[in-house]
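Q: Pasting the sequence and the predicted model now:
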Amino acid sequence: MTLALVGDIGGTNARLALWRDSQLSAVRVLPTVDYATPADAIRTYLAGLNQPVEALDSVCLACAGPVQDDEFRFTNNHWRISRRAFSAELGLRHLQLVNDFAAMALGMTRLDLADRVVVAQGEADPDSPCLVIGPGTGLGVAGLLPLKGGGWRALPGEGGHVCVPVGSAREAALWQYLSQQVDHVEAESVLSGRGLLTLYRACCSLDGVEPVLQSPAEITGAALAGDAYAAGVLEQFCAWLGRIVGDNVLTLGARGGVYIVGGVIPRFVDFFLASGFLDAFRDKGRMSRFLEAVPVWLVTADYPGLTGAGVALEQLLEDG
């Protein structure tokens, strides 16, 4: 029996699963820091299932970063992978490396209605692209393009590294402070897990507040528990996300809708839905009406990136 394996590898975790009959099975999450290479993590995963490495035939890995040449370097962890060496080491017939947010985008094509929460009502244009965006270890951005005759094509990019927009005097002050700390104030600087902590410390510095919270989880927990200052920081996080999402919708022409994904926002869904995200999203002057028609969903599915890697593998095998 041959095995098909899919992986969704981010800065912190490698999510691995078997792909059988267009479904995920045996999902496991392994910390990337615990393994020297992706191949080591896969061997550990298969050993835990009592499956021999020799049975492995096809692999698709969704990788955080731009996927181009033979050697790939992960953006937010220490792993590297050579397509040729990796295939030879594991004895693979088929290997597919895809950008992690391209896989995330493809995962939206298999999403159940129960796996998304409506953030903004709208009428999706079935002939227009969709935007897939979300903060996690970094900030991922991808497009999803409908094809004539059915099917979808993912459009990967590195939109998490665009400049942070400034839409208020407060944001201008925060940008100025951040520009003194880093060479490039990119969206990911504030719109990610570690970005939330950076944003909190920047706010504290500007306001003369002692920074007592030491992690993104502590900031979120304090905000949800009623800490007014932490709630203000989280509100700024949501507003800045709204601006970035709106910019991307206008750039892509994403009238097909927006899928907000990643591991950060699902931790405070009710807060997010009540935040100023939508006001910031639509705050585009004469283009605000364009954005009012665009539906927005928050994705709560457990492993959409893994599912998307499976879809990408199916496409590879179907194409021969």
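A: On my side now, so go ahead. Everything quoted here is computed from the prediction, not taken from an experiment.

Q: drop to CA atoms for contacts and neighbour counts, all remaining ones
A: OK.

Q: For the stretch 101-250 of the chain, just list every one of the helices.
A: Assigned by DSSP state H, counting those that start in this stretch, the stretch 101-250 of the chain shows helices spanning 169-179, 187-190, 193-207, 216-224, 228-252.

Q: Which of the residues in the third one are classified as buried?
A: Yep, that's helix 193-207 we're talking about. By neighbour count with 16 or more other CA atoms under 10 Å, helix 193-207 contains the buried residues 193, 194, 195, 196, 197, 198, 199, 200, 201, 202, 203, 204.

Q: doesn't residue 189 make contact with the third one?
A: Yes: here residue 195 lies in contact with residue 189, judged by CA atoms under 8 Å, at a distance of 5.0 Å.

Q: TSV please, covering the helices of the stretch 101-250 of the chain and showing distance to residue 277.
A: Converted to TSV, those look like this (distance: least, CA to CA, whole Å):
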stretch	distance to residue 277
helix 169-179	14
helix 187-190	15
helix 193-207	15
helix 216-224	16
helix 228-252	5
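
Q: Tell me which of these is the most buried.
A: For these, the stretch with the most neighbours on average is helix 187-190, a mean of 24; neighbours defined as mean count of other CA atoms under 10 Å.

Q: that older thread, which one among the buried residues of helix 193-207 gets closest to residue 180?
A: Nearest to residue 180, judged by CA to CA, of the buried residues of helix 193-207 is residue 202 at 10.8 Å.

Q: ok, the closest one touching residue 176?
A: No: look at residue 202 against residue 176 with CA under 8 Å: they stay out of range, at 10.0 Å.

Q: and residue 281, that one's in a helix?
A: Yes: under DSSP: H, G, I helix; E, B strand; the rest coil, residue 281 falls within a helix.

Q: how far away is it from residue 273?
A: Distance, residue 281 to residue 273, by CA to CA, to the nearest Å: 13 Å.

Q: try this one next to it:
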Amino acid sequence: MASKKPGSKSGPAEASDDKVLTTGDLSLIADIGGTNARFAIVTADGKIIKARTLACADYRDPAHAAQSYLEGAGLPQPREACFAFACPTHEDRIRMTNNGWDFSRARTKEQLGLQRLEIINDFMALALSLPHLPASSLRQIGGVRQVGKLPVGVVGPGTGLGVSGLIPHKGGWLPLDSEGGHASLAVSGRRETSILLHLEHHYGRVSAERVLSGPGLQALYQSISLLDGKAPQELAPAEIVARATADDDEACREALEIFCALLGSFAGDFALTLGARGGIYIGGGIIPQLGEVFTASDFRKRFEDKGRLSSYVAAIPCYVITADYPALTGAAAYLQHS
């Protein structure tokens, strides 16, 4: 699915010259999740430059964060922007699912002095980046690389669980604006059922995002520890991954194994639902960091374990996205083509 992309490599590239940028040259783009807000500039010739990551907790709203970014980069006020948020974005009032930001898109446009402000879902932006990603920024796991335009899906655990896709449409692609990460979680076997019942006691309904996310990995580890009669430690997701890969903590190891397996089941279900014969792409902040640990996990086994439709799913390739800041590329593409 690789082709030419806005920007130069697998992520935003710094401009190669020191030309003075003016307001008319600039578009502001952002990928804003539950933890971090990544900003960059798109120049008039389509280059993505001056990427910077800010902590959402340091700012009261996206306008405040954007103003800090522009001032820190010494940039003039842009005329247009596209912000990709990890939450529903179809109304004027936007409430972030995994942080405290609650704001108005109209007010944000006014605060930033923009002539145009587009706000889209972050995984819709990630989906829009897929046609522009070079093959070198994709690591295939199973299946057969497809030729031609077929529906594709994208999923990714991070602070939450993002879901989107692309459908071939009139010679281009139609992105899906989805909140599929909040679909109910499906488990398999006694151990996973015991963990699900434990989580239901705590949360009530257990969505896929409750488990397939950074906080979800913590919840898995805590549930496994308690079910085994052990007191869980206060571990960050990165610490759980580190202990699991070092194989020096049984609960961490099992938590990561089940995490990868459940993600495989979820991604396989999504592939069936969408008819994503072009592939399932995996992004987010967790899986690309796992490397061969993820490849060797039960992800692909569970992805293909679909009973009478196993042969259908077995042909569908999965790709781990290793590009830096791909959603920024998608936000730039949305500004250009919407």
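A: That came through, no problem. Just so we're clear, the structure is a prediction, and the values are computed from it rather than from any experiment.

Q: quick one, which of residue 281 and residue 273 of the first structure is more surrounded?
A: residue 281 (23 against 17; other CA atoms under 10 Å).

Q: I'd guessed that one sits against residue 243; true?
A: Yes: between residue 281 of the first structure and residue 243 a contact is recorded at 4.9 Å, counting by CA under 8 Å.

Q: list the buried ones in stretch 100-113 of the second structure?
A: By 16+ other CA under 10 Å, the buried positions in stretch 100-113 of the second structure come out as 101, 103, 105, 108, 109, 112.

Q: Ok, stretch 39-57 of the first structure next?
A: For stretch 39-57 of the first structure, burial by neighbour count (16+ other CA under 10 Å) applies to 41, 42, 45, 46, 53, 56, 57.

Q: Near the aligned residue in the second structure for residue 304 of the first structure, how many residues? Count them for me, please.
A: Aligned by TM-score structural alignment, residue 304 of the first structure pairs with residue 326 of the second structure. As a burial measure, residue 326 of the second structure scores 26 neighbours (other CA under 10 Å).

Q: same thing with the one 10 residues further on?
A: Each residue near residue 336 of the second structure was counted by other CA under 10 Å, and the total is 10.

Q: and it, what is it in contact with?
A: By CA atoms under 8 Å, 6 or more residues apart in numbering, the contact set of residue 336 of the second structure is empty.

Q: Looking for the alignment partner of it in the first structure.
A: By TM-score structural alignment, residue 336 of the second structure lines up with residue 314.

Q: ditto for residue 294 of the second structure
A: Applying TM-score structural alignment, one finds that residue 294 of the second structure aligns to residue 272 in the first structure.

Q: how many neighbours does that match have?
A: 20.

Q: doesn't the match of residue 336 of the second structure fall inside a helix?
A: Yes: under three-state DSSP, residue 314 of the first structure sits within a helix.

Q: ok, back up a step: right, and the match of residue 294 of the second structure touches residue 238 too?
A: Yes: counting by CA under 8 Å, residue 272 of the first structure does reach residue 238; the two are 6.7 Å apart.

Q: quick revisit: how close does the match of residue 336 of the second structure get to residue 151 of the first structure?
A: 12 Å.

Q: Which stretches in the stretch 1-150 of the second structure count as helices?
A: 62-73, 105-111, 122-129.

Q: whereabouts in the first structure does the second one align?
A: If I follow you right, that is helix 105-111 of the second structure. Using TM-score structural alignment, helix 105-111 of the second structure pairs with 83-89 in the first structure.

Q: List the contacts of that stretch.
A: Contacts for stretch 83-89 of the first structure (CA under 8 Å, 6+ apart): 39, 70, 71, 93, 94, 95.

Q: Once aligned, what mean separation remains between it and the second structure?
A: Superposing on the second structure places stretch 83-89 of the first structure at an average distance of 1.9 Å from its equivalents, by mean CA distance after the TM-score superposition for the first structure.

Q: Also stretch 200-207 of the first structure?
A: Mean for stretch 200-207 of the first structure is 0.9 Å (mean CA distance after the TM-score superposition for the first structure).

Q: now the most centrally placed residue in the second structure, nearest residue through space, not along the chain?
A: The residue lying closest to the centre of the second structure (CA atoms, centre = their mean) is residue 284, at 3.6 Å. With sequence-adjacent residues excluded and distances taken as CA to CA, 6 or more residues apart in numbering, residue 284 of the second structure is closest to residue 156, at 4.3 Å.

Q: Please point out which parts of stretch 305-312 of the second structure sit buried.
A: Within stretch 305-312 of the second structure, the residues that count as buried by 16+ other CA under 10 Å are 305, 306.

Q: ignore the last one, stretch 255-267 of the first structure
A: Applying 16+ other CA under 10 Å to stretch 255-267 of the first structure flags 255, 256, 257, 258, 259, 260, 261, 262, 263, 264, 265, 266 as buried.

Q: Nearest to residue 127 of the first structure, out of the helices of the stretch 101-250 of the first structure?
A: helix 228-252 (12.9 Å).

Q: rewinding a little: can you redo the helices of the stretch 1-150 of the second structure as CSV with distance to residue 145 of the second structure?
A: Formatted as CSV, those follow (distance: least, CA to CA, whole Å):
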stretch, distance to residue 145 of the second structure
helix 62-73, 39
helix 105-111, 40
helix 122-129, 18
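
Q: Residue 231 of the second structure: which of the ones you listed is closest?
A: Proximity to residue 231 of the second structure (CA to CA) singles out helix 122-129 among the helices of the stretch 1-150 of the second structure, at 35.9 Å.

Q: Which neighbouring elements make contact with the closest one?
A: When contacts are defined as 3 or more CA pairs under 8 Å, 6 or more residues apart in numbering; DSSP states H and E, helix 122-129 of the second structure sits against strand 80-85, strand 152-157, strand 161-169, strand 172-175, helix 326-337.

Q: Name all residues that make contact with residue 208 of the second structure.
A: Counting by CA under 8 Å, 6+ apart, residue 208 of the second structure touches 161, 181, 182, 183, 184, 185, 186, 266.
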